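Chemist: Quick one, what's the 3D model for this:
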Amino acid sequence: MTTNPRALLVGSGGSGDVVSAVALARSHGYRAPVFAVPLWERAIFDPRPGPRGSADVDHLEWTPGGARIVSSTRLPGGWSPLPELVRRTGIDLYLLDVTTGVRGLAKQLRAIAHHERADHLELVDAGGDIVARGDEPGLVSPALDAMLLAATAACGIRGTVTVVGAGLDGELTPHEFAESGAALKWRAGKPISGSVAADVYRQLAWFPSEASLLMLLAAQGVSGTVDITRGREPVVLEVGAARPVSMDVSAVARFNCLADAVRNTTDFATVDRILRDLGCVSEYGLEKDKLRRRPEVPQKRPWEGHSLTDLLDDIHPRADHVGVRRIYRKLALTSRREHQVLMSWLASRHAGCFVNPMLPLNALANNELRIGL
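Modeler: Coordinates of the predicted model:
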């Protein structure tokens, strides 16, 4: 396509994967890489259920390749960390509109690649749930990965799937992940160096992404076990989590039955219906139910009259850290403002030991929760 090729790195599961993609691009030494990502923020940041399309976003920069997210881009009624990420890193970041279904996504990827003269597409997933078969009981966020996997396989551009921070999203068990690796015959790459990870972490430590930030900490030599989801095994931080593994996108698309199931879709509602019919968790449905159950009259909040230690009495016994998302879910926080207050409180009350996105459990002893929410 071009005598001066560039890589197009796509965050497969949403905003957080872009953090890992930035670290991966710097580690590989890619020349002027281009990035693309779908937009579906957690309900605490964007109360409207489901993914957002380009018509839902203000101040995009339109190019022949599509819509780019810039520092002035805004999400009406919600908040996305992506414009601030662009401001701090200076990357070229395109918005992928998943409301158009897999067929629309494939067209968008082709347009971006043509306009940016990219001859290789790297689908980046922090955590590794993209290499699931699709029937694993712990799989809770399959929609975006399945759509991007199917679209990448169909767009006609040479592509790979790269997983970093294997297991750090807590969705696949180590055994399930190992089974996928054996079936897909993936190739282990050079670990993301501590210096690259430290540089990216300095820029993006504020970013609300557990799997990507945990990977950056692991690359810097931080170790431990982190309880990120109630009732599941803690995820393990160790240096191996910073080693990317790659495989051909077509092989992964054949392995992941969900990608095949949604490959002919032209809208997101159909994707959601197909995945529900296959027995998958509907993230969209969960968000709608949560919004419907939210009381109109303010209720007594969980933190009132309790210590943080009391509230986190169900932490896994083998964990030595607790994830921030685990904390804010336990506190039933509902807004970005409350999240910001919590982060400020953790940083001030536990200065020297709180490292986003986790807090060591030994820091919780006898601490009263006084965060002024």
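Chemist: For the rest of this, base every contact and every neighbour count on C-alpha atoms.
Modeler: OK.
Chemist: Then A32 would be within a strand, right?
Modeler: No. Per DSSP: H, G, I helix; E, B strand; the rest coil, A32 lies outside any strand segment and is coil.
Chemist: Quick check: the gap between it and M343.
Modeler: 33 Å (C-alpha to C-alpha, to the nearest Å).
Chemist: Between those two, tell me which one has more neighbours.
Modeler: Set side by side, A32 and M343 show more neighbours around M343, with 19 against 15, by other C-alpha atoms under 10 Å.
Chemist: Figure out how far the helix or strand where that one lies is from the centre of its chain.
Modeler: Using DSSP states H and E, M343 maps to helix 336-349. Helix 336-349 has its C-alpha centroid displaced from the chain centroid by 21 Å (C-alpha atoms, centre = their mean, to the nearest Å).
Chemist: residue boundaries of the strands in the protein?
Modeler: Remark: strands assigned in the chain by DSSP state E are 6-11, 34-38, 61-63, 66-69, 92-96, 118-126, 159-164, 187-188, 224-227, 235-237, 245-248, 321-323, 358-360.
Chemist: Nearest approach to S212 belongs to which of those strands?
Modeler: For S212, the closest of the strands of the chain is strand 118-126, at 5.8 Å, according to C-alpha to C-alpha.
Chemist: Let's see this one next, to set against the first:
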Amino acid sequence: MKRLLIAAGGGGDPITASLVHTALHGPDAPALVLTYAWERLVVDPVPGPRRVTDFTGTVRVGPELALVTPTTAPIAPAGSLLPRLSGELGPQLGLLDPYDGVAGLARQIAAAARWCGTDRIELVDVGGDIVARGDEPTLRSPLGDALAVAACAATGIPTTVYVAGPGLDNEVPLPDLLPRLGAPAFALDAGRTRRVSGIFDWHPSEAGALLVAAARGIRGVCGTRDAPRPVLLDESARNVHRLSLRQVLALSPLARRLAGCTGLDEAEAVSRAVCGFSEIERERRRAAHAPTPSAPRTPRDAHAVLARYTAWERAMLDDGLAYVTTRRIVEDLALTAAEAHALLATLRATEQARRVPPLWRLATEPARAA
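Modeler: Have a look, this model is predicted:
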């Protein structure tokens, strides 16, 4: 028997699902994590989630279930980090294709349960937007989570929902979120994060990185790239809350309204009615207005990049930040891959121990190039 987990929102949720699985069942328990290939424009320039047909090299283990392996590859122009992630995580990864709506997802989940030989589902979300009402002004990406909730309900298979790192996705304000979640079921600790220790060197999930940082005892205010405000890492940030599927359905109008939905276009229309927006439409607009790729610029030398970083670091400290994510550094400074590699190597070598995996500590003394 394999445990069956569902990464509710795609992106970094498979990493969180793996952490929760390890905490619940141990690192060696066989498991399958179903996840969307919905990795946002920072990874995939094509708006919306990908279908199974957008990949080569998936492993079909049934008409409704395709596995992602390290030899799987997205078909250009699509992009995906799932193949690489499949080689780093303990559980196997399976693709969720939402284009046939809740009905299609329910068939895929039921097929996965049969393949795993299990009669239970564990649905995992990092941050807590899975219990969003839909009217939160900072809500950005509720649709994938709500589709997963509605699909699990449609299967009739008993489902437990786990919300890890409340508020770390910066979508539902923490004072509103915590009463919906109730008391934590358990807390993640550093020992549960060893397997994913190197993933955030290349994976852009900021909520996942913050969860791992909190589990490792990092405390303070952290600046992220994909959030409207800084995140406070305190003791509660490593907590995992357990809810029944019934509780989550009662909290999520979007999930309830999606029941019976037979297509992704229909799901978008429901999201507009409940939340006032479709996140896929937002992605389409962002992709349409993305700057045209320009000719490669001349790389900046290491001293110029470091000087730029030092000025930026001072501004971040003035804003009250103590830590930042790798993504925040790379995107704020518009670094090429080579520039980022050189800068981060310099920061790792500083005496002030700026690297506190998976985050970076802002320091009052400027770093110096080797």
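Chemist: Any idea what the TM-score is?
Modeler: Scored against TM-score structural alignment, normalised by the length of structure 2, the superposed chains reach a TM-score of 0.85; 354 aligned residues with a C-alpha RMSD of 2.8 Å.
Chemist: could I get the strands of structure 1 as JSON lines with distance to I315 of structure 1 and mean neighbour count?
Modeler: As requested, the strands of structure 1 are exported to JSON lines (distance: least, C-alpha to C-alpha, whole Å; neighbours: other C-alpha atoms under 10 Å):
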{"stretch": "strand 6-11", "distance to I315 of structure 1": "30", "mean neighbour count": "25"}
{"stretch": "strand 34-38", "distance to I315 of structure 1": "32", "mean neighbour count": "25"}
{"stretch": "strand 61-63", "distance to I315 of structure 1": "44", "mean neighbour count": "13"}
{"stretch": "strand 66-69", "distance to I315 of structure 1": "38", "mean neighbour count": "22"}
{"stretch": "strand 92-96", "distance to I315 of structure 1": "37", "mean neighbour count": "23"}
{"stretch": "strand 118-126", "distance to I315 of structure 1": "24", "mean neighbour count": "25"}
{"stretch": "strand 159-164", "distance to I315 of structure 1": "26", "mean neighbour count": "26"}
{"stretch": "strand 187-188", "distance to I315 of structure 1": "33", "mean neighbour count": "12"}
{"stretch": "strand 224-227", "distance to I315 of structure 1": "7", "mean neighbour count": "23"}
{"stretch": "strand 235-237", "distance to I315 of structure 1": "13", "mean neighbour count": "23"}
{"stretch": "strand 245-248", "distance to I315 of structure 1": "31", "mean neighbour count": "20"}
{"stretch": "strand 321-323", "distance to I315 of structure 1": "8", "mean neighbour count": "23"}
{"stretch": "strand 358-360", "distance to I315 of structure 1": "12", "mean neighbour count": "21"}
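Chemist: Make a markdown table from the ones you listed and add distance to A151 of structure 1 to it.
Modeler: As requested, the strands of structure 1 are exported to a markdown table (distance: least, C-alpha to C-alpha, whole Å):
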| stretch | distance to A151 of structure 1 |
| --- | --- |
| strand 6-11 | 11 |
| strand 34-38 | 12 |
| strand 61-63 | 21 |
| strand 66-69 | 16 |
| strand 92-96 | 11 |
| strand 118-126 | 10 |
| strand 159-164 | 11 |
| strand 187-188 | 22 |
| strand 224-227 | 33 |
| strand 235-237 | 30 |
| strand 245-248 | 14 |
| strand 321-323 | 32 |
| strand 358-360 | 34 |
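Chemist: Out of those strands, which is closest to A211 of structure 1?
Modeler: Among those, the nearest to A211 of structure 1 by C-alpha to C-alpha is strand 118-126 (5.8 Å).
Chemist: No further queries at this time; thank you.
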